[in-house]
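>>> here are the coordinates; sequence isn't available:
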């Protein structure tokens, strides 16, 4: 593939894949570890909620910093420090002083730092690619990211069963250090290729941060398409989120299996996502964004709905595989649309604000899912998640606001047209 001949894009891609492997294996290990220690779906939901709320709280600050500081240096050190934070969980466990509040603190700090990579990746990727290659580049990121998702859950599940969750978390520490090294191999100027030197070298001040954070909010709120996409993602995150804390409990109590099965389920999802991304690239979408996003959300809703009626492990694996196929295009269409709508000089602060708006649905959904499971049970919570997601998909598909196929035909926000 021509894109892979681009050394900057290739190293950035490998770093993202390595981080995704680490994130997925630690996600499996941590979720299973918390449930086994506490026996509470609320505790699992609390830890996952903290892990997802913390990046949202830091996203606005991170966005402004990435627009002004050396992006390579920031992302390198962020991954080194995240690795050090995560290493505290196994160390404290082996010292026999680990408690749930310590896990929550570590997860909160690690999550705050993760915004640098999440927002940085979305902001920087277009700088490595030509505009016509952007959607393909996002598809390649999705495909290789699913390689990480394929390896990570299986590795996390089997490693947790073999050596325990604390030791498994140390593998993620190694992933953080590897990603930092790969970022170092890309020249710093590549991260800011279309920005002026005065912008990237300017002395960053808090008054500038406050002003530019306001600009990020203003840009999104004045651009109806962007705010609609953010709200759709918020609602999709909310309806999807109850599934995540329920799966460890579902596997343990309903399927009567162990962490290896949980990891394999997510690996089947990853294989499906890889296939789904390939199919989407070959399809070469010609229909409106409302149909693209709405159909993806609707079809994904069928997966948790179907899961709630089945306990046979082979059927569950097939459902997760099919779920990966239908879910993958969302992670191609949505970021590509955002990247095309926002200029590089503002991507950090705009994507930070966007992340706050769109991402808040996930921790709320996770926590709500944990509470709902305590009241009505795990299976009913998964069913509720699926039905609510299908309803959202139908609304998105029939709503006229995203019924366009060419981004270049849209008007930019009035506040930006005069810049």
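It's in. These figures come from a predicted structure and were not determined experimentally. Residues are numbered from 1 along each chain as shown.

>>> for the rest of this, base every contact and every neighbour count on C-alpha atoms.
OK.

>>> now the helix or strand containing residue 121, how far from the chain's geometric center?
Element membership for residue 121, per DSSP states H and E: helix 100-124. A distance of 11 Å separates the centroid of the chain from that of helix 100-124, by Cα atoms, centre = their mean, to the nearest Å.

>>> buried residues, it. List them.
Residues of helix 100-124 classed as buried by neighbour count (16 or more other Cα atoms under 10 Å): 103-104, 106-124.

>>> second one coming, line it up with the first:
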């Protein structure tokens, strides 16, 4: 897998960041592998689109319910230990999924329960890892470090589903055990991360102002709020990830290997676009490019909804992922550039809820809509809804539309 050229230097020069990068690859791959196995296993047992949608719901609820706690933990405790402990908990849950599947004693409700455990651990892990990154490299390298971290995630999202799909031929327990190994390895890598100047934990007393500081910070910046919420509603409506097992088996007539390729296709498009962005960074007309990319995301979703050809579906998902990467880069860069270190945990926790709502809650929305209207109409309406969101956000967030550069320009 090719790492963007602009990120080679930071990976080569900073061994501490290299450990962090490898940990992100390992934990993201493990999570994606579990997603393939759980999706195929649940649909094989239930044959229900709603059951697939519930997977996304039980993943998202912990992040939503714990958002005011996870940010505080990331800002008040050693972020390395928080991330390490969470990754090891995820590994233990994956081992239990493997043992339950192997022994045949794990019902669908038990799978949901273990997914809740993984979701709760990830709710604490995400803000800790996101807040840890700026402390690992000099400020001058932060841009390259963010690009390398994004490449790590996309690499994992490509390899994880494909590997999970192929390993599923050996049985679900094999997938879960390999994922558990990756989770535990990630925890060991994070434990070994060292930095010269550790961040200073927040000393202010825990109160309402401190708890809601992340929410208030985002609300006070219309450009950040517009970018985050645009991504939220676009992916919430246009996401079809939860329904991929149905498309793979019933519409495109393929097997677990095909499901793995379908889940990997958006990440392939995203990674290739990140390579291009590392060479041609967004410098002008950032707002217009953002809205254009979200519109392209909606159009690609419409094409995927109507496709009955495996290759065309792969191409649509490829385009969908490439378009979504623009939103990821804009949102992530705005948050990192405008957030002080003492608040990064709380802001990252709120941002993770937006991301989780767009992904996991979007899966639940897709499952419910598909159960009521059918699979193809559900995805088609989602793509059209994304286009409507673009029109509304252009009117409601003119500051975002007219934003010229990622970095705030002096008044």
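All right, it came through fine. Given the structure is predicted, the values throughout are model-derived calculations rather than measurements.

>>> rewinding a little: mean shift of the helix holding residue 121 of structure 1 relative to structure 2?
Mean deviation of helix 100-124 of structure 1 relative to structure 2 after superposition (mean Cα distance after the TM-score superposition for structure 1): 1.4 Å.

>>> after that helix comes which helix or strand?
helix 134-163.

>>> angle of that following helix against helix 100-124?
160 degrees (axes from the mean of the first three to the mean of the last three Cα atoms, to 10 degrees).

>>> Provide the aligned range in structure 2 for the helix holding residue 121 of structure 1.
Alignment of helix 100-124 of structure 1 against structure 2: residues 108-132, by TM-score structural alignment.

>>> cool, stretch 78-87 of structure 1 as well?
Counting by TM-score structural alignment, stretch 78-87 of structure 1 corresponds to residues 86-95.

>>> next: stretch 376-392 of structure 1.
So stretch 376-392 of structure 1 sits over residues 373-389 in structure 2, by TM-score structural alignment.

>>> what about the matching stretch, distance to the chain center?
In terms of Cα atoms, centre = their mean, the gap separating the centre of stretch 373-389 of structure 2 from the centre of its chain is 21 Å.

>>> can you give me the buried ones in that stretch?
Buried, per 16+ other Cα under 10 Å, within stretch 373-389 of structure 2: 375-387, 389.

>>> need those in JSON lines with secondary structure, can you?
Output for these, formatted as JSON lines (DSSP: H, G, I helix; E, B strand; the rest coil):
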{"residue": "375", "secondary structure": "helix"}
{"residue": "376", "secondary structure": "helix"}
{"residue": "377", "secondary structure": "helix"}
{"residue": "378", "secondary structure": "helix"}
{"residue": "379", "secondary structure": "helix"}
{"residue": "380", "secondary structure": "helix"}
{"residue": "381", "secondary structure": "helix"}
{"residue": "382", "secondary structure": "helix"}
{"residue": "383", "secondary structure": "helix"}
{"residue": "384", "secondary structure": "helix"}
{"residue": "385", "secondary structure": "helix"}
{"residue": "386", "secondary structure": "helix"}
{"residue": "387", "secondary structure": "helix"}
{"residue": "389", "secondary structure": "helix"}
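
>>> turn those into TSV, columns for distance to residue 322 of structure 2.
Below are the buried residues of stretch 373-389 of structure 2 laid out as TSV (distance: Cα to Cα, whole Å):
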residue	distance to residue 322 of structure 2
375	24
376	22
377	24
378	22
379	18
380	19
381	21
382	18
383	16
384	18
385	19
386	16
387	17
389	19
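
>>> quick check: longest helix in structure 1 by residues?
Taking DSSP state H as the criterion, structure 1 has its longest helix at helix 7-38.

>>> and it, what's buried?
8-35.

>>> and if you look at stretch 292-308 of structure 1?
Neighbour counts using 16+ other Cα under 10 Å place 292-305, 307-308 of stretch 292-308 of structure 1 among the buried residues.

>>> and the furthest pair within the residues you listed?
292 and 308 (25.8 Å; Cα to Cα).

>>> apart from its chain neighbours, what residue comes closest to the most centrally placed residue in structure 2?
In structure 2, the C-alpha nearest the mean C-alpha coordinate belongs to residue 355, at 6.4 Å (Cα atoms, centre = their mean). Using Cα to Cα, 6 or more residues apart in numbering and skipping residues adjacent in sequence, the residue nearest residue 355 of structure 2 is residue 232, 6.5 Å away.

>>> so who does the one you found touch?
Residues near residue 232 of structure 2 by Cα atoms under 8 Å, 6 or more residues apart in numbering: 354, 355, 357, 358.
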